[in-house]
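Chemist: quick one: sequence and predicted model below, then my questions.
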Amino acid sequence: MSADELSVVIVGGLHADARRAAVERLLAEAPGSVALHHDLSTAVGGTVRRTVRDRTGVTDTGETPLVNDCACCALREDLVPELERLAAGGLTRLAVVELWDSVEPKAMAEVVAASGLTVSSVITAVDPALVLPYLANGDDLAERGLAAAATDQRTVADTFARQLEYAPVLAVADSPEADDEDRALLAQLHPTARRVPIGSGHPGNPAGAPAPSAQSAPEAPARETTPAVDAATDAGAGAAAGPEAPRSPLLEAAFAGFDIEAAAAAQHPACALLPVEADECGVATLVWHGRRPFHPERLYAALEDLTCAAARSRGRFWLADRPDTLLHWDAAGGALCVEAAGPWLASLPDAAWELVPPVRRAAAALDWHPEHGDRCQHLVFTSPALDRDGLTRLLDYCLLTDAEYAAGREAWSRLPRPFDTFLEV
């Protein structure tokens, strides 16, 4: 079997029990499939432990040393050779890469694709009852034993948000603790995702998030045999028998195909596929637009209130004192990250537009304004009990007033620059 005949599906997520349930189901449904997992918790001893298993159990184990004191770097170095070995063996049609808790799928998908292997899907496994607790968890990964390197400064909340929003497929556990609000929150955070059920997944709490309920499902053996699994196995065997045989939703999603460039573009601040307005089961999403720039001092003073107003907020914005810089807003777990994401296209000379990816030009065209070009405020806030009116009033208050706007760019350039501390200018 050549590398282009091996399909690689990446399954990740901080909800470890849901992730394991999704992987076990794929192994049961796809005959001849294997799962690779690199356990980064062993990095304290200087190595990362690799496990390869199929539906019957572990078939191979090994260790790889850290690279530059980084467990995630070791994973990158070891993963592709293992996948190439499986492809050369000719016996594996589907390789399921089960990522360790805090490993983000974007980096791994790009590493696998760059090697010439086929990434057939990226799936994040989710327990709906744990979505809000994890989004609200501002703890550093290092505090929870989940850091991938000594320099890893990510938090539980921002890591979970990126895992959730990158994947086009969400494998959703049937959690007895989840209610309609939990499911509405998940749907609004990633409305374009394909959500496929994976049956029962016993809830876990590896990141130290507060448990949604004092009751939890009983512990089940890793290779649980249930009617659902039996049916899935039959469906998987049928899938192997011929192209016309039906596949389960999860197995179908695993072979659906994955576009690396489109996935990256969907996360880029300039052309991100942000959620739309919604209001259901006590969860709301506010999409706020503005055509004037923010007054930097007023916005800076409002940051704490804006960051804490929603479980998740993201988008792009512009400040009056730096009108040519596209700024990225990314908040979860009560913490905000503001980063410069390059220039607005309107600030570039015409000749430079040829160097800009088509998807970026298309996104700019959708926001184009006769005076400001693609400069705009586009922020999205999603949360239970969202105060839409209060949030809108606060955001509007942070924009330039009529008089400030009329003063023009020269006057704007003399405004205070409190965001220099964020942007390290």
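Modeler: Thanks, I have the structure now.
Chemist: CA atoms for contacts and neighbours, from now on please.
Modeler: Fine.
Chemist: how much space between the closest residue to residue 6 other than its chain neighbours and residue 87?
Modeler: Nearest residue to residue 6, sequence neighbours excluded (Cα to Cα, 6 or more residues apart in numbering): residue 93, at 5.0 Å. Plainly put, residue 93 is 8 Å away from residue 87 if you go by Cα to Cα, to the nearest Å.
Chemist: quick check on those two: which one has the bigger neighbour count.
Modeler: Higher neighbour count among residue 93 and residue 87: residue 87, with 22 against 19, using other Cα atoms under 10 Å.
Chemist: you'd agree that one is up against residue 8?
Modeler: No: contact criterion Cα atoms under 8 Å: residue 87 and residue 8 do not qualify, at 10.1 Å.
Chemist: correct me if wrong: the residue nearest to residue 6 contacts residue 33.
Modeler: Yes: contact criterion Cα under 8 Å: residue 93 and residue 33 qualify, at 6.1 Å.
Chemist: so where do the strands sit in the stretch 151-300 of the chain?
Modeler: 169-172, 194-197, 278-280, 283-290 (DSSP state E, counting those that start in this stretch).
Chemist: switch those over to TSV; also include mean neighbour count and distance to residue 66.
Modeler: Shown next, in TSV, are the strands of the stretch 151-300 of the chain (neighbours: other Cα atoms under 10 Å; distance: least, Cα to Cα, whole Å):
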stretch	mean neighbour count	distance to residue 66
strand 169-172	27	31
strand 194-197	18	35
strand 278-280	16	45
strand 283-290	20	42
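Chemist: one more to weigh against that first structure:
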Amino acid sequence: MPVLLLAAVDDVARRSAALGLLLDLPSVVVVTHDLVVGHDGGGAVRRTITDRSGVLAEETTPLDHACLACAVREDLLPTLQMLLNLDRWSTVAVSLPLTAAPEPVAYEIGRAIGDGSLQGAVLASVVSLVDLATFEADLLGDELLDERGLAFGDYDRRSVGEAVAAQVEFADDVVTVDRASAAAETLLAHLVAPTSRLHVGWDSVAADHLVGVRHDTETARRRMDPLQVQPSSCRDEHGIWTVELSAHQPLDPGRLLRHVEALGSGRVRARGHFWLASRPDVACVWDGSGGQLAIGHLGPWRQRRPGSRIVVTGSDPDDRRRIVDTFSRVLTTAADLSTAWASQLVDDGFTPWLGPLPTRTADRETVEDPSPRPSTD
């Protein structure tokens, strides 16, 4: 039996998609989950099961923590197996809690199918539902989820843009529940991966298509891999632009630290990887949206050639000019490398994000000549 995953930030979009499926597919059952956060930090998952005849069941299950992983492990997988065993429907649609990232849920369902703990199911399309009327403000604005009452507890400090990006960029199919401005449609098209499908308006996608798709775990993993980020193939128009910041020389840690706000702020969505001169053997992640920026440790380059590639999408031409100019400023130069300063650093300033500097060895290879200029097109 195909299992669809539906992810949304807006409840109207989520309800519209569920209703569309109930109207279009004669034998579908919709399982809707909502996380309820308690005052003590605990929580519960509220589950509603619906088909064409109406609401079949509503139940609230306590959780130790109001987190998505707990909800999947303790409620979703057993519920799916129960519905499969009943054998009353041809399709199960799982409507995830608002703002939930679909990636870990898809992984857990795929793992359960693979190891036999969830029998009789195949994972169909992972669908991101988008309200185009608010999409630009949601993605590029600086509002936090807790300011909308959508956070999964006090620990959830994500911006609305982070939640939207995680849903759109992972999905097999991205479906808008309305039509809006050409700028909003173009912005969404710039974010959708080349291996995903964009449908503008629910009437532009057949429900049978969503059921017939099979989620490919490896393809989805590549879509989210910072080392495999690719720029959009869409044209820059209606005020929407995408630039690729790439270079074969490392970034200077001191200058990057001084200019990180200029490079990482603004009404932009940015994701990719970078190479820091003080950590030549380590690939680092760059991920930002809605005024938030995450910098992290990806691990060794292994067989991959070190370098930086950050894809940035935005709507303000001033942001574009500032980011492109700043990226050029933070690149190392031949003079930087000739001083061998990197081998003498005790702290490059990125310890809070990347951990302590690795131990340097005398026979470490020098970083390559930074003669190629960065690409920003």
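Modeler: Great, that's in hand. Note that the structure is predicted; figures quoted are calculated from it, not measured.
Chemist: kindly provide the TM-score of these chains.
Modeler: The TM-score (TM-score structural alignment, normalised by the length of structure 2) is 0.85; 344 aligned residues with a Cα RMSD of 2.2 Å.
Chemist: re earlier: separation between the equivalent of the residue nearest to residue 6 of structure 1 over in structure 2 and residue 135 of structure 2?
Modeler: Using TM-score structural alignment, the equivalent of residue 93 of structure 1 in structure 2 is residue 90. Using Cα to Cα, we find residue 90 of structure 2 at a distance of 33 Å from residue 135 of structure 2.
Chemist: also residue 276 of structure 2?
Modeler: Here the criterion is Cα to Cα. By it, residue 276 of structure 2 lies 33 Å from residue 135 of structure 2.
Chemist: buried set for stretch 203-214 of structure 2?
Modeler: By neighbour count on 16 or more other Cα atoms under 10 Å, the buried set for stretch 203-214 of structure 2 is 205, 207, 210, 211, 213, 214.
Chemist: for the alignment partner in structure 1 of the third one, give me its contacts.
Modeler: Under the alignment by TM-score structural alignment, residue 210 of structure 2 pairs with residue 253 in structure 1. If you count contacts by Cα atoms under 8 Å, 6 or more residues apart in numbering, residue 253 of structure 1 has them with 121, 169.
Chemist: cool, residue 122 of structure 1 as well?
Modeler: With the criterion set at Cα under 8 Å, 6+ apart, residue 122 of structure 1 makes contact with 9, 10, 11, 105, 109, 167, 168, 169, 254, 258.
Chemist: aligned partner of the fourth one in structure 2?
Modeler: Looking back up the chat, that one is residue 105 of structure 1. Checking TM-score structural alignment: residue 105 of structure 1 goes with residue 102.
Chemist: who touches that match in this structure?
Modeler: Neighbours of residue 102 of structure 2 in contact, by Cα under 8 Å, 6+ apart: 5, 7, 96, 126, 166, 167, 170, 171.
Chemist: now do 10 Å
Modeler: Taking Cα atoms under 10 Å, 6 or more residues apart in numbering, we find residue 102 of structure 2 in contact with 5-8, 68, 96, 126-128, 163, 166-168, 170-171.
Chemist: gap between it and residue 139 of structure 2?
Modeler: On the measure of Cα to Cα, residue 102 of structure 2 and residue 139 of structure 2 end up 17 Å apart.
Chemist: also residue 42 of structure 2?
Modeler: Counting by Cα to Cα, the gap from residue 42 of structure 2 to residue 139 of structure 2 is 29 Å.
Chemist: got it, and residue 271 of structure 2?
Modeler: Taken as Cα to Cα, the span from residue 271 of structure 2 to residue 139 of structure 2 is 13 Å.
Chemist: need the residues touching each of these two.
Modeler: Shared contacts of residue 271 of structure 2 and residue 139 (Cα under 10 Å, 6+ apart): residue 289.
Chemist: and the helices in the stretch 201-350 of structure 2?
Modeler: Taking DSSP state H, counting those that start in this stretch as the criterion, the stretch 201-350 of structure 2 carries its helices at 207-212, 217-224, 253-264, 317-330, 334-338.
Chemist: what range in structure 1 matches the third one?
Modeler: Same thing as helix 253-264 of structure 2. Using TM-score structural alignment, helix 253-264 of structure 2 pairs with 296-307 in structure 1.
Chemist: that stretch vs structure 2, average offset?
Modeler: Between stretch 296-307 of structure 1 and the corresponding residues of structure 2, superposition yields a mean separation of 1.1 Å, by mean Cα distance after the TM-score superposition for structure 1.
Chemist: returning to what we had before: dump the helices of the stretch 201-350 of structure 2 to a markdown table, plus distance to residue 51 of structure 2.
Modeler: Shown next, in a markdown table, are the helices of the stretch 201-350 of structure 2 (distance: least, Cα to Cα, whole Å):
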| stretch | distance to residue 51 of structure 2 |
| --- | --- |
| helix 207-212 | 15 |
| helix 217-224 | 28 |
| helix 253-264 | 45 |
| helix 317-330 | 47 |
| helix 334-338 | 65 |
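Chemist: please name the nearest non-neighbouring residue to the aligned residue in structure 1 for residue 288 of structure 2.
Modeler: Matched by TM-score structural alignment, residue 288 of structure 2 corresponds to residue 331 in structure 1. Excluding the flanking residues, the one nearest residue 331 of structure 1 by Cα to Cα, 6+ apart is residue 313, at 5.2 Å.
Chemist: and that neighbour, how far is that from residue 334 of structure 1?
Modeler: 10 Å.
Chemist: neighbour-wise, which of these two wins?
Modeler: For residue 313 of structure 1 versus residue 334, neighbours defined as other Cα under 10 Å are more numerous around residue 313 (24 against 20).
Chemist: strands of the stretch 51-200 of structure 2, start to end?
Modeler: 54-63, 91-95, 122-130, 173-176, 197-199.
Chemist: centre-most residue in structure 2?
Modeler: residue 166 (2.2 Å; Cα atoms, centre = their mean).
Chemist: just checking, it touches residue 224?
Modeler: Yes: Residue 166 of structure 2 lies in contact with residue 224 (Cα atoms under 10 Å); the separation is 8.5 Å.
Chemist: between these two, which contacts overlap?
Modeler: residue 103.
Chemist: residues near the alignment partner in structure 1 of residue 182 of structure 2, how many?
Modeler: Under the alignment (TM-score structural alignment), residue 182 of structure 2 maps onto residue 180 of structure 1. Per other Cα under 10 Å, the neighbour tally for residue 180 of structure 1 reads 14.
Chemist: thought residue 180 of structure 1 was touching residue 282?
Modeler: Yes: shown here, residue 180 of structure 1 and residue 282 form a contact pair, counting by Cα under 10 Å, at 8.8 Å.
Chemist: what sits against residue 33 of structure 1?
Modeler: Contacts of residue 33 of structure 1 by Cα under 10 Å, 6+ apart are 6-8, 26-27, 53-55, 91-96.
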